[in-house]
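Peer 1: 3D, please:
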Amino acid sequence: MGSKPVIDGTAETWAPAVGEHLNWIRDVLKGPALPARRRDELWSDLRTVQRRADDPELRIAVFGEASSGKSTLLNAILRRRLLPSSALVTTTLTTALRYHDGSEGLRLRTADETELSWPSAAFGDWADGAHILSADSLEAALEQVLTTDLALLVRDLEVRSPVRLLGDGVAILDTPGFSVTDPGHRELAEAAVGLADLAVVVVPAVAPMSMTLTDFLTGPLRNHLDRCVFVITKIDLIDEDERCGTIEFVGDRLRAMGIADPLLLPCAPGKALEEIGGSADGVRTAAEHRGHLSDFRTVERRLLRLAMERRESAIAATVLTLLSRLLAAVEESADAQRAEYHCAERALAALSLPDFTGFLDTWARRALDKVNAGAEYAATSTAARSERSELDDKVVAAVAGDKIDDIREAASEVSRIVRLHLRQEAERPACAAAGRASELLAAEAEDLARDFATQYGTLAGLAGESPSAPMVPVTDLELPGMELSGIDEALTAVGAELTSVDNWRTGGGAAAGAVIGSMIAPGIGTVIGGALGAFVGKRGRDTARTQFLQKARPLIAAAHSEVTALRSASLQLISQGVGDSVAAVQQKYKAEFGDEIVRLSLANERRRAALVFDITAAEQTAADARHRREQVAVLRRGTSVPL
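Peer 2: Below you'll find the predicted structure:
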């Protein structure tokens, strides 16, 4: 199709071009250049174009507003009052009128794809099922279908008539009035535009070129104005001296719309029907050739000649218009597919998961910071609740009153109190820190599992595989047990250093106290017992108690400082355990999924390369469809010859 085609009105000039375009579209639909969800629709559209190209029937659609005289015009062509008037019609049906030799009847297809005909028993049963009385004439059957609830059940309707209408192989499409309030009427009239090879537009002389009609001509019919004939009806209802002015007014308005030489056919179909008298035997007197009937016959002959002369070019125009729409849909679909490919390609390029180690390292840094901070806060909050004064109050109570008289018992009790209190003071913050660290570490591991599943699913999906999340490995998140056995040894060392001071060496009392203390509690008992045993003597209780506390408190303070240091060491062990667990999680993910991520990354690289190819193919398809549409437009302009 490199040279400009020429249309001369015969199918031989346009049918091969249409066939070549349709074959190209078939090849496109079989390839990957279009979205799969659109292919079924486009296949259906292609079959519609093919059927129309193979069908030699000429379709003349009649359009008009309600009460424009459209039904009366068609009844005059049928030579009988067969179609109900617009005032009665409530259906949104396009009715096809076709010639049928020797008999008349109806054929219809219901919404559930059931095909029926009148007259038949099946039609009677169907009408009875809707509580409609049986019809004994074509007029009655047609009125039932068009003006009752039966219309809601009908999808297609055909009227067969023994009247030759406008020639052999011609179907007249009676469309619903497009000015009624029901939007379904206008939608069906607009849909009929695409089926019309020629369009007869009814313009009532009593209300010519209304805004509704103008909107329809410049809207749905704007690309079909070269195939429109304008029949001015009800010419008998205006004065004779106004008729020429009315016709001239209609012509001027149409020329203003871009129709250089509109074909205007004035007539009075209603009067023509009256002159026919409803006779169906085909015998006419000379009177039928006079007056309005004669004028109407002139209009009929003009329409018949037009149908014969423009048959091929009109059908070609319809086929080429449908083909142009199909090519536009192919172009739009290819552009949409190209946009989708571009989006997928950008998503692949932006995906960071192939840097698997970086992904895990980022998580590890975040997890360590969050877990360690939470553990430290838990330890600090717990330690703050352990008041130093609480221990001092317990020590004072242990030597209160006459308890100081039995210095051995008092020393033993003080040793026990100090050991338990300081050990608890070391254990509680460490336990709180360990517990909080375990909770936070488990939560971070779950977050990692979710993030990894999402990223993995995205990566797998973009690679063209199932985006289901992988099984996340179960990781042991238990932290190492706390080591607090060094507390007693540390306290013993502190006590030993303090007992070397001269003022603690007071003789046998100190030795006896040390022996007793070592029996009660290792470490703490030895030091405190030895120190306090030096006070055994005859001095007064208050003096003994005061001296006892003066010597005991520095020792307790030193032990407390040592326990605080040991607690910090325990937190360091917890932090080390957190680091080990985080490293274990990283290692397990790498072991479980490292190879899989590499495989998917390579698959994505291949997918990206394929997408680049698909993008190029979709762009080429869209460009080809655009070029072909331009070629079809040239063909279509070749069919636009004057009416």
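
Peer 1: contacts and neighbour counts: CA atoms only from here.
Peer 2: Will do.

Peer 1: list the contacts of the helix or strand in which residue 529 is found.
Peer 2: Following DSSP states H and E, the helix or strand that holds residue 529 is helix 524-533. With contact meaning Cα atoms under 8 Å, 6 or more residues apart in numbering, helix 524-533 is reached by 407-408, 411-412, 414-416, 418-419, 488, 491-492, 495-496, 499, 504, 509-519, 548, 551-552, 555.

Peer 1: one more, so I can put them side by side:
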Amino acid sequence: MNTTEPSTEHLVADCLMFARSLVERHVQAAGERGGLLTLLDATARRIDDPRLCVAVLGEFSSGKSTLLNALLRADLFPTGVRPDTATAVRIERAQHRTGYSFRLGDSPRYSVAWDEPSLPAAVVSALQARAPGGEPPGTSADLLRALTGQPPWCDLVDGLRVQWRAPVLDEGVVVIDTPGSNVDITAHVDVATRVAADEADGTIVLVSSQIQLTDSLARFLRKAVPPPVLQRCLFVVTRMDNLDVWEEDGVLEEVRRRAAHVLGIRHPLVLGAAPATVLKELAGKRLPVSSARWCRRFPDLERALVRFLAEERPVAAVLRTLRLLDAALTAVGGRLADRRQELEEAGRELRAQQVKGLDVFVGEQHAAVRAVVRRAEREMSLSVRVASLTSYVMCQAAVQELITGCATRTELSNALRSGVAAHVRDALDRLIRNVRRRVAEQVDRAQDEVTGLLEKAFTRQYAQLTKKTGLSAGARPSASRRRFPVRSAAATESARFGATAETLGKRITRVGPVGSAAAGAVLGNAVLPGVGTAVGAAMGALIGHVRRPGLAEARRTAGTDLRIRLREVYDEVDAAARIWVDTTVTALEEYGTACLAAWRENYAEEVGRLLTVQAAQQDHLHAELAAVAEDLATVYMRQATIAGDLTRFSHSPRLTAGLDIPSAGAARPADDV
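Peer 2: Okay, here's the model as predicted:
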């Protein structure tokens, strides 16, 4: 029978659909995703299953096995044994043959028919393989007892299912017995939680009339049973036939009071029963009057149980689905929160690697290139000045030594006529070669530095993100190794510089001591080539005859005049060198500009693609982040709604009249069953 109301069915279907969509969209871990989807599928199948499932909880010696045997009208399960097994026992109506099935760990399911004279060989072999040295029980009845309460067999069993025929099972009830415990055993708590929360439509808690609701049982229930399920438990007090009639009301009321006070249950339902009397009657034993009364009322308990489950099923289906949805939402919410953090971190990384527009980036590199050129300019200017000063000092010393070494006027005249000019020309030639070499080296270094600077800057700015986007890096521009603009300009100015120096070297031959025939010849030849030599010599000889200074004075006069003329020559050389350096620097600047243009041309398409990819990544990140934030807000809103629904359904009115159970405080609640 499926008693779920249409509105409840709609709510459950909506919750399951929403939970599945969230899990499929956001839970990527295979294990977690599969586990949640399996739970959702199991919940959907459970809702479609018309049978009524009841979970039976209780401590050791609370009478669970006795109640199960009474419901089944057969002595199947051992009583009074320690709760060693940590598996649940599912008892269903047998469709054909009675019997049971089970697994041993991860083994396939083994089936045992109740009416078989001996155990199947496969079952015996499997049991012996799992417990070497142990001898399995010989009959199906003995094996069932061993699997539910006798080590080592009860430690091996998993997924035990019993197929039987009994009145309560014929009503479509499935009984699930959970391992009881007076102590906090994690495996027992986990099984009780799973059965009560995910499988059962209702939960029965067994309490002995002698022990009643103990603190250890209360702790176990609070830990094992979800609060909404605990609010709707049915408490059955066993061994009621051991009480005097006048004690019955007090015991039932005490259980109600303890359930309300210790467990916080608002309207606890409590019934009395004596299932042992049913087994005694089946065994043909004579019952006392009190026991017979409780034995006759046991079918009423079964009917009340069926009505209780029928009433609880709609609410249980909703509560189970809401709890499962809440678990799914919690998992999805955690995954969404992690994903939001991942997206925010990815956004920060993407912003840190933000690709600049090529025009902006190239503009920024102009300053770096200019800095390299300015440094090269300073180095070239310094090299030229040092080389020029060194050449001047050495040339002056050589000329002075030449003049000082002249012992006669004739030697002095010859030195002034040819020797000085040769020294100056040689000095200027060496200066030109030295300056050309040094400037060429500095130009090479500057070009290499510009090329390396641009290559490093472009690689740092674009290549890292290129790897992330999967695009190929731009090839190195061929212009990065061009040197012809600088060398061409340098060669032009070098030739001009050399011509100037050579002209100035020739001019130095015009300097000589006044009054000397040799000096007059030099000066005359400078004015009138060919003829001027004789005229100048004659005039010099004549003037020298009139005023003929001594050799020492002539050397001093020539040295002073030559120093002045030599300084003028080197000043003009320095001016020509500065022009050469300026032209070289201009060529270097043009080279840097050409390199930037070449890099820009090579990277234009690449950077354009990178910018497009990065913009798309930013858009994708923002869109996903917005979607995650929206889903996360929906999750939080749904969880708040679920919390309210769980409270509302767990405290919804119970149809106690349908169970024929008077309200708490009535005179004889136990008589009604």
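
Peer 1: filter the contacts of helix 524-533 of structure 1 down to the buried ones, ChimeraX style.
Peer 2: Typed into ChimeraX, the next command selects the buried ones out of these (criterion: 16 or more other Cα atoms under 10 Å):
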select :407,408,411,412,414,415,416,418,419,488,491,492,495,496,499,504,509,510,511,512,513,514,515,516,517,518,548,551,552,555
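
Peer 1: in helices only, show me the contacts of helix 524-533 of structure 1.
Peer 2: 407-408, 411-412, 414-416, 418-419, 488, 491-492, 495-496, 499, 509-519, 548, 551-552, 555 (DSSP state H).

Peer 1: strands of structure 2, residue ranges please.
Peer 2: 52-58, 89-93, 99-104, 110-113, 157-164, 173-177, 202-208, 234-238, 269-272 (DSSP state E).

Peer 1: what residues of the longest one count as buried?
Peer 2: Across strand 157-164 of structure 2, burial judged by 16+ other Cα under 10 Å covers 157, 158, 160, 161, 162, 163, 164.

Peer 1: between the residues you listed, which is closest to residue 537 of structure 2?
Peer 2: Ranked by distance to residue 537 of structure 2 (Cα to Cα), those are led by residue 158 at 136.6 Å.

Peer 1: and residue 186 of structure 2, how many neighbours?
Peer 2: Other residues lying near residue 186 of structure 2 total 12 when counted by other Cα atoms under 10 Å.

Peer 1: and it, what's its match in structure 1?
Peer 2: In structure 1, the residue paired with residue 186 of structure 2 is residue 183, using TM-score structural alignment.

Peer 1: got the contact list for its match?
Peer 2: Contacts of residue 183 of structure 1 were listed using Cα under 8 Å, 6+ apart, and none were found.

Peer 1: distance check, it against residue 177 of structure 1.
Peer 2: 10 Å (Cα to Cα, to the nearest Å).

Peer 1: also residue 190 of structure 1?
Peer 2: Using Cα to Cα, residue 190 of structure 1 is found at 10 Å from residue 177 of structure 1.

Peer 1: between those two, who's got more neighbours?
Peer 2: More crowded of residue 190 of structure 1 and residue 177, by other Cα under 10 Å: residue 177, with 25 against 19.

Peer 1: so how far is residue 120 of structure 1 from that one?
Peer 2: Distance from residue 177 of structure 1 to residue 120 of structure 1, by Cα to Cα: 30 Å.

Peer 1: again with residue 83 of structure 1
Peer 2: Taking Cα to Cα, one finds residue 83 of structure 1 at 20 Å from residue 120 of structure 1.

Peer 1: next one: residue 341 of structure 1
Peer 2: Residue 341 of structure 1 is 56 Å from residue 120 of structure 1, by Cα to Cα.

Peer 1: these two: which is more packed in?
Peer 2: Per other Cα under 10 Å, whichever of residue 341 of structure 1 and residue 120 has more neighbours is residue 341, with 22 against 11.

Peer 1: pretty sure the more buried one sits against residue 614.
Peer 2: Yes: contact status for residue 341 of structure 1 versus residue 614: in contact at 7.1 Å, counting by Cα atoms under 8 Å.

Peer 1: who touches both of the two?
Peer 2: If you check residue 341 of structure 1 and residue 614 against Cα under 8 Å, 6+ apart, no residue is contacted by both.
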